[in-house]
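Asker: I need the structure of the sequence given here:
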Amino acid sequence: MWLINLTIVLLLILANGIFAMTELALLSSKKSKLQQYADDGKKSAQIALDFLERPTDLLSTVQVGITLIGIINGAFGGAALSAPLIDWLAGFEWLAPYASTIGYVVVVTIITYLSLVVGELVPKRIALVSPERVTMILAQPMRIFSSVLKPFIFILSKSTSVIFRMIGLDRLQTEDETEDEVKQLLIRGTKEGTFATSEAEQVSRVFAFHDQLAYELMEPRTVTEWIDLTDSPDEILADLRSAKHRNLPVGHGDLDHFVGYVDAKEILASEQPIAVIESMIHTPLIVPKQLQATVLLERMRKETVSIAFVLDEYGGFLGIITLFDILEAFVGEISTVEEEPELVQRTDGSYLADGLLHIDDLKRVLDIKTELPGEAKNSYHTVAGLVLYLLGEFPVRGSHVTSNGYRFEVVDLDGRRIDQILIERLEDPVDETSL
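Answerer: Prediction:
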């Protein structure tokens, strides 16, 4: 009889482990993975998805099972299993007065230990290692158990729903994976070697692109190559031949009076470039500076254009955006033979940065995790903008500021535009702004 009781207790502990493992495995499973298995024809995956749609049913099933196990365990454990040990201890005269207490405590301690290790810890560790696999193995047995106990589970589910409504929660809600969670997965995957660094960077750029606006992607007016129709024919021809870009804005006197854009290669291929230039002007896509980058890309795709003009609220010309600029937003800077890289590390460890370098690219290279001054307010989007923000006035050559452990010094100006900035790491970072 004692052996039967022991067998029942051990089986109950194993059953408790199965319930605990099922609950944690299902709640830890990725819905996307289960859906993929279900699409491949695995019925157990579909059962698991059904449980995820009604989590209260699962929790009720598990709780009923664990409660029943606890009740039955109480009947067959403890006193029943401790009887032989108590009889044996009673054979020692000096232990006889305490035999019942000692025997009961020893048996309960052993059962508790086995319940924790075999009935909880080990099953839950297994569930965390391979949640989807465990879920698909146990989903069908759990559904059968749920069907048998359906009346009890129905009462529990309804009771839970009523209480949830009473405290203001209509239903259990599970949040989708957020952008930050995906980024953390990428960081962990990169460290573990699951993802290449370049792959993680590309995915991060996709998230960043979703948050960007048109004026963050544009080539600003100050560096935009363009054709002035008021120039002499020789000057126009020279500008067409020396241009680094193929599509060039066309204006009368200045870019605020633009009329469109031309394909420099197409015009130069004609027999009389100057004579045909006005007839070959194309109408550009006009976008406001606050337009979301994703919307801009969709509009350029639908209207089959490769260039867009960015205007401010007053209709002033701010800059241009090409498909090449959008490509760089996804894959990073692409330097051509004619272009100098925007950020160059020197032999002494310092950096020489183009004033137009985007602040996100700078932070990525310098591994700056905290926000820069004024960044949260979108006060600027380039390194030159950061320097101007900290200085509070137009700089001269040699003007410098410090922020986030780095010193930023203006080393070259193109008129009033900051052209080159020297960036050095500070030995003892101190925030200051100085000329």
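Asker: contacts and neighbour counts: CA atoms only from here.
Answerer: Noted.
Asker: Which parts of this protein are strands?
Answerer: Here the chain has its strands, by DSSP state E, at 219-220, 227-228, 247-252, 254-263, 285-288, 307-311, 317-322, 343-345, 351-354, 400-403, 406-414, 417-425, 432-434.
Asker: Provide the contact partners of the fourth one at residue level.
Answerer: Strand 254-263 is touched from outside by 226, 228, 246-252, 277, 280-284, 315-317, with contacts defined as Cα atoms under 8 Å, 6 or more residues apart in numbering.
Asker: Would you mind writing the ChimeraX command to select the buried ones in those residues?
Answerer: Per 16 or more other Cα atoms under 10 Å, the buried members of the contacts of strand 254-263 correspond to this ChimeraX selection:
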select :226,228,247,248,249,250,251,277,280,281,284,317
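Asker: that older thread, tell me which of the strands of the chain sits most buried.
Answerer: Of the strands of the chain, the one with the most neighbours on average (mean count of other Cα atoms under 10 Å) is strand 307-311, at a mean of 23.
Asker: ok so, going back, could the strands of the chain go into TSV alongside distance to K42?
Answerer: Output for the strands of the chain, formatted as TSV (distance: least, Cα to Cα, whole Å):
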stretch	distance to K42
strand 219-220	52
strand 227-228	64
strand 247-252	54
strand 254-263	56
strand 285-288	49
strand 307-311	48
strand 317-322	47
strand 343-345	52
strand 351-354	55
strand 400-403	56
strand 406-414	56
strand 417-425	56
strand 432-434	63
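Asker: and E271, which of those strands is closest to it?
Answerer: Nearest of these to E271, taken as Cα to Cα: strand 254-263 at 14.8 Å.
Asker: Report the inter-axis angle for that closest one versus strand 247-252.
Answerer: Direction vectors for strand 254-263 and strand 247-252, defined by axes from the mean of the first three to the mean of the last three Cα atoms, to 10 degrees, enclose an angle of 140 degrees.
Asker: another one to check against the first:
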Amino acid sequence: MEFIIILLLLILNGIFAMYEIALVSSSKARLETLVGKGNKRAKGVLKQLEEPEKFLSTIQIGITLIGIVSGAYGGATIADDVEPLFALIPEVAAYAKTLAMITVVAIITYLSLIIGELVPKSIALNNPERWATMLSPFMIVLTKISYPFVCLLSASTKLMNKLIGLNSGEERQMTQDELKMILHQSSEQGVIDKDETEMLRDVFRFSDKRANDLMTYRRDIVVLHPTDTPEEVLRIIHEEHFSKYLLVERGKDEIIGVVSVKDIILMMGGEQPFNLRSIARPALFIPESLYAKKVLELFKKNKNKFGVVVDEYGNTEGIITLHDLTESIFGDILEENETEEEEIVVRQDGSMLVEASMNLDDFMEAMGIMNYDDLKEEDFTTLSGLAMFLIGRVPKAGDLFSYKNLDFEVVDMDRGRVDKLLVIKKEEDE
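Answerer: Prediction:
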């Protein structure tokens, strides 16, 4: 009979332990979804999460009382029943009482861990929202019964938290690393498909990128001049297929403004003389170090989709468009009349010809290299920057360098900038 009472106490302890883990492990988002589906118990759990001290105090009172009762009752009562068994053994008869007590304590401790803690908590962790909603009515009743003690413990807990500088009412904000971990786990479990996972990862990367990471470099900018004839302008438009062009005096640092193809065509179809200056709109200048998120905010504020990226001295470094920002999240989006260019071309011998302007993160992902933390703190985001960093000077054609299981060779330069790299991937482990 005594053993059955102890077993029931341990099962009750397990229920308390199960609810404790279920409550603290429950996702508010999932509970809110259940509330939206009409689950009234889920609403009760959400309310409990707003005042966790009360319910955790109830649980702790229950667990403590069960521990005291089972320990005292088991040691005093069951040990007396076990003692005669040891007394039958002559060699240990003199220590029968002590051995009986040790045996009973060991058995109760073992059962407490298995039945009262480990198994219930494992079950609760498997589906915390289910068990929290299932047990919440029981816990609400217990909380009301033990209300005076709960108030005392809750007040004491809040006081201690205040003394050590903790604000129990302040909800902890989830960090970006935690969100990334949730994303990784959701992807591994198949909750989010591969394309959605990659898109969400690009959203995190977007917040870390700057204007000079996404811009079209100065050397690749196609410009128009006020002295260009209509025939020359039309030829450039037909060859390049851009919707907007920079209008400059002589060099790319002498910017007059931005002209759109639409305005050029309208001007040509009208009666006014051909004058690119007359249709040029003021350029939106963007510091090269400005984060992509801030660039997007500037575009919204100025109702613009085209910006000129400049360095600290006002020199033109490149141009950036809303299309560039969009592609950094959604991947390559081909505009009308735009042809796709491969950044990595695999040759017959297995080597790869790679554009040096390729984003470092995209390249490492394509190469299957996940761990390159030693490079992430450096001030570059392209393969061209990687080449300069590893070589230690301005590269020149024929320069060789390596990283992990990759061998690089600079095969083409364009006005002092690395244009193309030859990459050979070795088979040995990284």
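Asker: quick one: which of the strands of structure 1 is nearest E371 of structure 1?
Answerer: Closest of the strands of structure 1 to E371 of structure 1 is strand 400-403, at 10.2 Å (criterion: Cα to Cα).
Asker: Tell me roughly how far that closest one lies from structure 2 on average.
Answerer: In the superposition with structure 2, the average deviation recorded for strand 400-403 of structure 1 is 2.2 Å (mean Cα distance after the TM-score superposition for structure 1).
Asker: Distance of the counterpart of L422 of structure 2 in structure 1 relative to E409 of structure 1?
Answerer: Under the alignment (TM-score structural alignment), L422 of structure 2 maps onto L422 of structure 1. L422 of structure 1 sits 5 Å away from E409 of structure 1, taking Cα to Cα, to the nearest Å as the criterion.
Asker: Is it correct that I333 of structure 2 is in contact with D324?
Answerer: No: here I333 of structure 2 lies out of contact with D324, judged by Cα atoms under 8 Å, at a distance of 9.2 Å.
Asker: Give the residue from the two that has the larger number of neighbours.
Answerer: Higher neighbour count among I333 of structure 2 and D324: D324, with 21 against 13, using other Cα atoms under 10 Å.
Asker: how far away is the more buried one from K209 of structure 2?
Answerer: Taking Cα to Cα, one finds D324 of structure 2 at 12 Å from K209 of structure 2.
Asker: Likewise for G398 of structure 2?
Answerer: G398 of structure 2 sits 30 Å away from K209 of structure 2, going by Cα to Cα.
Asker: Those two - which one has more neighbours?
Answerer: K209 (18 against 14).
Asker: and the more buried one, what is it in contact with?
Answerer: Counted by Cα under 8 Å, 6+ apart, K209 of structure 2 has contacts 291-292.
Asker: Show me what it lines up with in structure 1.
Answerer: Aligned by TM-score structural alignment, K209 of structure 2 pairs with Q212 of structure 1.
Asker: any idea how far its match lies from L186 of structure 1?
Answerer: The separation that Q212 of structure 1 has from L186 of structure 1, given Cα to Cα, amounts to 21 Å.
Asker: does G116 of structure 2 really touch L7, like I thought?
Answerer: No: if you go by Cα under 8 Å, G116 of structure 2 and L7 don't touch, sitting 9.4 Å apart.
Asker: Compare the two (neighbour count), which wins?
Answerer: Using other Cα under 10 Å, the more surrounded residue of G116 of structure 2 and L7 is G116, with 25 against 18.
Asker: which residues in the stretch 151-300 of structure 2 form helices?
Answerer: For the stretch 151-300 of structure 2, applying DSSP state H, counting those that start in this stretch gives helices covering 176-188, 194-208, 211-214, 230-240, 261-269, 276-279, 292-302.
Asker: TSV please, covering those and showing distance to M367 of structure 2.
Answerer: Output for the helices of the stretch 151-300 of structure 2, formatted as TSV (distance: least, Cα to Cα, whole Å):
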stretch	distance to M367 of structure 2
helix 176-188	19
helix 194-208	16
helix 211-214	20
helix 230-240	31
helix 261-269	39
helix 276-279	46
helix 292-302	26
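Asker: Relative to E377 of structure 2, which of these is closest?
Answerer: Comparison of the helices of the stretch 151-300 of structure 2 against E377 of structure 2 by Cα to Cα identifies helix 194-208 as nearest, at 11.6 Å.
Asker: what's the mean distance for that closest one versus structure 1?
Answerer: Once fitted to structure 1, helix 194-208 of structure 2 is off its aligned match by 1.1 Å on average (mean Cα distance after the TM-score superposition for structure 1).
Asker: From the rest of the structure, what touches that helix?
Answerer: Helix 194-208 of structure 2 is contacted by residues 180, 183-184, 187, 291-293, 328-330 when judged by Cα under 8 Å, 6+ apart.
Asker: again, only this time at 10 Å
Answerer: 176-177, 179-180, 183-184, 186-188, 191-192, 213-214, 291-294, 325-331, 361 (Cα atoms under 10 Å, 6 or more residues apart in numbering).
Asker: Type out the ChimeraX command that picks the buried ones from the residues you listed.
Answerer: Of these, the buried ones go into a single ChimeraX selection, burial set by 16+ other Cα under 10 Å:
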select :183,187,192,213,214,291,292,325,328,329,361
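Asker: Pull the contacting residues for the residue sitting nearest the centre point of structure 2.
Answerer: Nearest to the geometric centre of structure 2 sits K180, at 2.5 Å (Cα atoms, centre = their mean). By Cα under 10 Å, 6+ apart, the residues touching K180 of structure 2 are 186, 200-201, 204.
Asker: Among those, which one sits closest to I11 of structure 2?
Answerer: S186 (33.6 Å).
Asker: Which residue in structure 1 aligns with the closest one?
Answerer: In structure 1, S186 of structure 2 lands on G189 (TM-score structural alignment).
Asker: any idea how far its match lies from K183 of structure 1?
Answerer: Here the criterion is Cα to Cα. By it, G189 of structure 1 lies 10 Å from K183 of structure 1.
Asker: how big is the offset of stretch 56-69 of structure 2 relative to structure 1?
Answerer: Superposed on structure 1, stretch 56-69 of structure 2 shows a mean distance of 1.5 Å to its aligned residues (mean Cα distance after the TM-score superposition for structure 1).
Asker: which residues in structure 1 does that stretch match up with?
Answerer: Going by TM-score structural alignment: stretch 56-69 of structure 2 matches residues 59-72.
Asker: Name the nearest residue to the aligned residue in structure 1 for V233 of structure 2, ignoring sequence neighbours.
Answerer: Matched by TM-score structural alignment, V233 of structure 2 corresponds to I236 in structure 1. Ranked by Cα to Cα, 6 or more residues apart in numbering and with sequence neighbours excluded, the top spatial neighbour of I236 of structure 1 is I227, at 6.5 Å.
Asker: Much appreciated, bye for now.
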